[in-house]
Structure formats: C-alpha cells, structure tokens
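Peer 1: pasting the sequence and the predicted model now:
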Amino acid sequence: MKVWISFDMEGVAGIVDWEQCRPGSGVPYALGCALLQDEVNAAIEGALAGGATEIVLNDSHSTMANLDPRKIAGNAQYISGRHKPMYMMQGLDASFDAIFFVGYHGSISGPPSTLSHTYNPEVISGARVNGQYVGESGINALVAHHFGVPIALVTGDSVLHEETRPFAPDAVEVVTKESITRFSAKNLHPAVSCAAIRAGAELAMRRVGEGAVATPQISSPAALDLDFQTADMAEVATWARGAVRTSDREVRIEGENFLNIFESFVAVNYITRQAGGR
C-alpha cells in the first residue's frame, strides 16, 4: 500500500512558540525540527508495520525544508522546497491508498489552538467549505476528495481533530497536546507522543487494508469562502481564476472540480502576499 504524508509543525508535541517553527531562529528552531523529525519518523515506522510498501512525505511548513533527509526513516521519499504548485498537497494522486496529516493544528477561526492559523495568518482570518468553518485540514480535504484517497491518520491537538472529523470521520486521531491558549499547551512527553503516533499509524494502515476508511465526503458543487484581513487583500485575491468577491473582505471559489478550487486557492495564497501578507 502507498502512503502519502503531509506534515506541518505547529501540532507537534512540545511546540508552542513561533520561534520553534521559524527557520533561522537558532536553538528554538533546531529543537522544533528535532521534535518534528521524531513524529514524522514515528508515522513512517507505524505505516510500515501496518503494511505500507511505499511512503512519500510532503513537507508542508514554512520553507518546506524542515527535515534532515539523512535521518528520514524507512527510505521514504521526501518532497521539499518552496513554491510548489499544490502547496501542502504536493505529490498526492489517485495511486495512493492512504493520506496522513501529521503535526497539523487548529484554524484561525476556531477555539484556542496552539499557533492556530489558516495557511497565512497575516492574510486569511477565516475559511469555510460549504458554509462550515475549516482549517488547513478541511481545505486540503478537497484534494483528497478529488483523488478519492482516504485520510487515515491525523495528529495534532484536540481542536484540530474536532475540525477535521467532518471530513475524515474514519481517521485514527492522535492527540499530541491539549491547547490552553494560542501560545500554550499541555503536551505529551515527546516519547509518548511518538509511541502514540506509531501505534496510530499502524492501526490506520490495517483499517485501510480492511476497507474501513472512507474517502472525504464533500457535497458538490463545493464553495470555498475566504475571509481576508483587509479589503485590499480580497481585491487582489480576485486575480486568481474563479475567485469572486462576495463582500468587502470575502471571496468565494466554487465549482464541481475540487482540484480546480484548490489550485485557485493556492494562487490566492501566493498573490495576496503582495497586498501585505508574508
């Protein structure tokens, strides 16, 4: 079985500060990367134990080069680097049997979640799929739906799981931390978190093999509504294909082709940086 893993960083146990996630911050970032590498490797090891024969990793955080490739477990392939056409979902196609979301976090529009944001915290203040507020996991589920690949494992804080469950009701959920505020959490010990992820990944693969994990169910045509920090950002967003302004600070992308919706969203994410985002 082929497994595709998208991993972020803010949902990793022990990470509670932007400095731990920001390349160039020195010691804090080095620690964050070490914690991340261990959790990603735990997911790989569990997937292999559960029957995976091929694993592809897509680095989905910041500069998207956060792992030491020499230390990646299981000979997994590693997609890294910036300006990917499919961003957090680069490399996924219909040939895969399962999707893992590792180290994911809650949305900017939801309850307090450690380091919460939705793609770009300086640009997007909220996102909705068919009227339901979502985080990055919900937006990314559009691509999973398009290719018909089930989301089998999700790891991160409990807020993340509440937001992802409507799109991945059969996924194995591993809670790595309980968020207290946006900048604090009660974290599992890293060794405990990794053990839970390893066991969860193995269980997820066994469930996939049994046909017990359904693909994301999203009604079609789908509408992705985006709330922006400023009207200027919303205006710039309409330069992307299919993006239509619905109010001063809101833009909608809709259609029956979920991949096209996501591609337009990625374009929005890139071009709105020119209107004040990073």
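Peer 2: Nice, thanks for sending it over. Residues are numbered from 1 along each chain as shown.
Peer 1: make it CA atoms for all contacts and neighbour counts henceforth
Peer 2: Noted.
Peer 1: for the nearest residue to Val174 once chain neighbours are set aside, which residues are in contact?
Peer 2: Take Val174 and drop its neighbours on the chain: the residue closest to it by C-alpha to C-alpha, 6 or more residues apart in numbering is Thr155, 4.7 Å away. Remark: with contacts taken as C-alpha atoms under 8 Å, 6 or more residues apart in numbering, Thr155 is in contact with 11-12, 101-104, 161, 173-176, 197.
Peer 1: and with 6 Å instead?
Peer 2: The neighbours of Thr155, taking C-alpha atoms under 6 Å, 6 or more residues apart in numbering as the test, are 102-103, 174.
Peer 1: TSV for the residues you listed, including neighbour count?
Peer 2: Below are these laid out as TSV (neighbours: other C-alpha atoms under 10 Å):
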residue	neighbour count
Val102	25
Gly103	27
Val174	23
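Peer 1: report the buried residues of the top strand by length along the chain.
Peer 2: For the chain, the strand reaching the highest residue count under DSSP state E is reported as strand 172-181. Applying a neighbour-count criterion of 16 or more other C-alpha atoms under 10 Å, one finds 172-179 buried in strand 172-181.
Peer 1: go ahead and list the helix or strand containing the residue nearest to Val174.
Peer 2: Thr155 belongs to strand 151-157 when assigned by DSSP states H and E.
Peer 1: so what secondary structure elements neighbour the strand or helix carrying Ile271?
Peer 2: Assigned by DSSP H and E, Ile271 falls within helix 258-271. Applying 3 or more C-alpha pairs under 6 Å, 6 or more residues apart in numbering; DSSP states H and E, we find helix 258-271 packed against helix 136-147.
Peer 1: the inter-axis angle of the helix it packs on versus helix 258-271?
Peer 2: Interaxial angle, helix 136-147 versus helix 258-271 (axes from the mean of the first three to the mean of the last three C-alpha atoms, to 10 degrees): 140 degrees.
Peer 1: report the buried residues of stretch 136-155.
Peer 2: Buried, per 16+ other C-alpha under 10 Å, within stretch 136-155: 136-155.
Peer 1: how long is it end to end?
Peer 2: End-to-end span of stretch 136-155 (C-alpha to C-alpha, to the nearest Å): 13 Å.
Peer 1: just the buried residues of the helix holding Ile271, please?
Peer 2: Those would be 258-271, for helix 258-271 by 16+ other C-alpha under 10 Å.
Peer 1: among these, which two are most distant?
Peer 2: Spanning the widest gap among those are Phe258 and Ile271, at 20.1 Å by C-alpha to C-alpha.
Peer 1: who touches Ala201 in this structure?
Peer 2: Taking C-alpha under 6 Å, 6+ apart as the test, what Ala201 contacts is 43, 46-47.
Peer 1: which one of these sits in the busiest neighbourhood?
Peer 2: Ala47 (31 neighbours; other C-alpha atoms under 10 Å).
Peer 1: in addition, the following structure is provided for comparison:
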Amino acid sequence: MDQCIKCPEDQYANAEQNHCLYKDVTFLAFGDPLGMTLSCVALGLSAFTILVLGIFVKHQDTPIVKANNLTLSYILLISLIFCFLCSLLFIGHPNSVTCILQQITYGVLFTVAVSTVLAKTVTVVWAFKVTTPGRRMKWFLVSGVPNYIIPICTIIQIILCAIWLGTSPPSVDIDSHSEHGHIIIVCNKGSVTAFYSVLGYLGSLALGSFTVAFLARNLPDTFNEAKFLTFSMLLFCSVWVTFLPVYHSTKGKVMVAVEVFSILASSAGLLGCIFVPKCYIILVRPGRNSLQKVEVLYLSLICN
C-alpha cells in the first residue's frame, strides 16, 4: 500500500490489485457474430436490390413499370444498393477516413433516395391532378421538372456536409473508461450540431414526401403508388425517430450496430414498400400488368 501505482490508460488492475493487465480493444468487427450478421444482411439486401433492378430492366416495356416513372425507379434502386453497402463502412476497425465516409456517404445517399421518393410522389400527384381537363401544366411532367428535385435536394445536403467537414469533422474516439477492462474504439460525430442538421434535413425531406403522398393516397388506384409511397415514408420516419433515443442509450459496438440496423431497416422499408408489390405483379400476376392501349399511352407520356 505504501507503493501504490496507478495502471496506465490502456491497462487495468487484476482482482488482487497487484498487477496491471492490458485492456481488450473493442469495436464492431466483421469477425464478431453481430458484425458478421449485419454484413451478411447488408450484402443480401444489396443483392436483392440488384435483382429487382434487373427485373425492372427486363420488363421496362410493361405498363406497371412505365407508369411509375422508369428513370426515377432506376435512380432509387441504384441509390438503395449503395445505401445497403454504405452500412459496411460502420463495421471494422475505425480510422479517420472511414469515420468521415460513414456520415457523409449515408447522408448524401439517403438524401438521393428520399428526394427521389419525393419526386415520384410529386409526379403521381401532378399526373392525376394537373393533367385533368382545363389544366395546362402537363409540360411540367413532359419536361421532367420533378426530376430536378433530386439534384437540388442533394446539393443542399452536400453543402451541409461540407460545412460539417470544415468546422468539426468526425474522428476516431478512444474510450478507455466506459467499460472495465475494455478500450472502446468508435467514431466521434465531431460537431453534434452539424450531425443533427444533416439528419434533420433528411428527416424534413422524408416528412415532406410523406405529407404529399398522404394527401394523394385516395387518387385513382390504377398504377397509383401514392399509398405505397406513404407507407414507405411512414416506416422510414418511424425507424429514425426510434433510432435517436436508442442510439443515445447505448455505448460501444452496440451503438454502432443500432446505427447500422437503422440504415438497413429504413432502406429495406423503401425497397419493400415501393418495389416488392410491383415485382409480385410482374412475376406472379402478369395478367394484372396490362391496360387498354389508350391508358398505357397516357400514363407513359406523363410519367416518362
């Protein structure tokens, strides 16, 4: 007791308090059961999204694909593929590069995906509202004006991310005190204000898409995907609203796993709600994938 020595930061005292042991380094690794499970889910969902994209490409001349804006569908599917894959950045030993790429990549990719849903929703509303007799705004659809929503929304998010990187970017954080005998390596968000600004902007886009789709939910059912868009945005918002309290109540690799799960769940919600019903009709119920020639031509003109 006269020669008591405190253990270094990377070590802790044994039970007898007479020797220092090295702490175990902890992070969400690919070899961990949790990390391996999340990795397999991410790869499986991305492969499934590629399969859905292939189905849409193969059946691109069918009415149900044409009537739901082929270009926007392609953009949304490709962005979802990268959304699933970007979750892999959160798994493995954190470093300065991956810490920056984690937040910026998923922020921009999800902005592209949600803004595409917003563009699809606006297209559905205009297709059934402004093209009715007496309206002269059909050129908005023919000229592809709703498609400009995607680059505009994405540029705003990129500016927010650039401000984040310029003020206080994410970095590696080493926590040697939260868990006894462990050194936790995670990515620090850097500027908390910038992080919530990026997340809040994404949430506002999702809320806007949900609002527009909800108002259009009772439009004619023929090839109207407003109901699917409404449910997808409701699921998306629910996942991220649940994410915030759970995220702040966990630590270490469990906290990272919660963020990865939220990314996968929200992306899977968009994929399942918007595209799975269409693939079901294309593959299982092809008889429903037909309309009279006049209706097909009309929907093709206003949605492509």
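Peer 2: It's in. The structure displayed is predicted, hence computed values, not measured ones.
Peer 1: so what number do they get for TM-score?
Peer 2: Taking TM-score structural alignment, normalised by the length of structure 1 as the basis, the two superposed chains have a TM-score of 0.24; 115 aligned residues with a C-alpha RMSD of 6.1 Å.
Peer 1: related to what we said a few turns ago, now the strand holding Thr155 of structure 1 against helix 136-147, angle please.
Peer 2: 170 degrees.
Peer 1: quick check: next helix or strand after strand 151-157 of structure 1?
Peer 2: Taking DSSP H and E, what comes next after strand 151-157 of structure 1 is helix 158-164.
Peer 1: mind putting the contacts of Thr155 of structure 1 into a markdown table with distance to Tyr78 of structure 1?
Peer 2: Listed next are those as a markdown table, based on distance: C-alpha to C-alpha, whole Å:
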| residue | distance to Tyr78 of structure 1 |
| --- | --- |
| Val102 | 14 |
| Gly103 | 16 |
| Val174 | 23 |
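Peer 1: and the residues you listed, which is closest to Ser184 of structure 1?
Peer 2: Checking those against Ser184 of structure 1 with C-alpha to C-alpha, the nearest one is Gly103 at 15.7 Å.
Peer 1: from Thr155 of structure 1, how far out is that closest one?
Peer 2: 5 Å.
Peer 1: same question, Phe262 of structure 1
Peer 2: Counting by C-alpha to C-alpha, the separation of Phe262 of structure 1 from Thr155 of structure 1 is 22 Å.
Peer 1: cool, and Ala98 of structure 1?
Peer 2: 14 Å.
Peer 1: please apply the same query to Asp38 of structure 1.
Peer 2: 13 Å.
Peer 1: report the secondary structure state of the closest residue in space to Phe110 of structure 2 that isn't next to it in sequence.
Peer 2: Closest residue to Phe110 of structure 2 apart from its sequence neighbours, by C-alpha to C-alpha, 6+ apart: Cys83 at 6.8 Å. Secondary structure, DSSP: H, G, I helix; E, B strand; the rest coil: Cys83 of structure 2 is helix.
Peer 1: look up how far His146 of structure 1 lies from Asn269 of structure 1.
Peer 2: Relative to His146 of structure 1, and taking C-alpha to C-alpha, Asn269 of structure 1 is found at 20 Å.
Peer 1: can you give me the strands for structure 2?
Peer 2: 11-13, 20-22, 24-26, 171-175, 182-188.
Peer 1: what helices and strands are in contact with the first one?
Peer 2: To tie it back to what came earlier, the one meant is strand 11-13 of structure 2. When contacts are defined as 3+ C-alpha pairs under 6 Å, 6+ apart, strand 11-13 of structure 2 packs onto strand 20-22.
Peer 1: now do the strand it packs on: distance to the chain's middle.
Peer 2: With C-alpha atoms, centre = their mean, to the nearest Å as the basis, strand 20-22 of structure 2 stands 41 Å off its chain's centre.
Peer 1: in that strand, which residues are buried?
Peer 2: Within strand 20-22 of structure 2, the residues scored as buried using 16+ other C-alpha under 10 Å are 20, 22.
Peer 1: other SSEs contacting that strand?
Peer 2: strand 11-13.
Peer 1: find the nearest non-adjacent residue to Leu160 of structure 2, please.
Peer 2: Val198 (6.4 Å).
Peer 1: how much space between that neighbour and Leu165 of structure 2?
Peer 2: 12 Å.
Peer 1: neighbour-wise, which of these two wins?
Peer 2: The neighbour count for Val198 of structure 2 versus Leu165, taken as other C-alpha under 10 Å, is higher for Val198 (23 against 16).
Peer 1: elements contacting the longest helix anywhere in structure 1?
Peer 2: In structure 1, with assignment by DSSP state H, the single longest helix is helix 27-49. Judged by 3+ C-alpha pairs under 6 Å, 6+ apart, helix 27-49 of structure 1 is in contact with helix 190-209.
Peer 1: okay, the angle between whichever helix or strand comes after the helix it packs on and helix 136-147?
Peer 2: Proceeding N to C from helix 190-209 of structure 1, the next assigned helix or strand is strand 222-228, under DSSP H and E. When the same axes, to 10 degrees is applied, the directions of strand 222-228 of structure 1 and helix 136-147 differ by 150 degrees.
Peer 1: after strand 222-228 of structure 1, heading C-terminal, what element do we hit next?
Peer 2: By DSSP H and E, the next helix or strand past strand 222-228 of structure 1 is helix 231-237.
Peer 1: thinking again about what came up before, next, format the buried residues of helix 258-271 of structure 1 as JSON lines and append distance to Ile124 of structure 1.
Peer 2: Listed next are these as JSON lines, based on distance: C-alpha to C-alpha, whole Å:
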{"residue": "Phe258", "distance to Ile124 of structure 1": "20"}
{"residue": "Leu259", "distance to Ile124 of structure 1": "20"}
{"residue": "Asn260", "distance to Ile124 of structure 1": "20"}
{"residue": "Ile261", "distance to Ile124 of structure 1": "16"}
{"residue": "Phe262", "distance to Ile124 of structure 1": "15"}
{"residue": "Glu263", "distance to Ile124 of structure 1": "16"}
{"residue": "Ser264", "distance to Ile124 of structure 1": "15"}
{"residue": "Phe265", "distance to Ile124 of structure 1": "11"}
{"residue": "Val266", "distance to Ile124 of structure 1": "12"}
{"residue": "Ala267", "distance to Ile124 of structure 1": "13"}
{"residue": "Val268", "distance to Ile124 of structure 1": "10"}
{"residue": "Asn269", "distance to Ile124 of structure 1": "9"}
{"residue": "Tyr270", "distance to Ile124 of structure 1": "12"}
{"residue": "Ile271", "distance to Ile124 of structure 1": "12"}
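Peer 1: quick one on the thing from earlier: give me the number of residues near the residue nearest to Phe110 of structure 2?
Peer 2: Cys83 of structure 2 has 27 neighbours, counted by other C-alpha under 10 Å.
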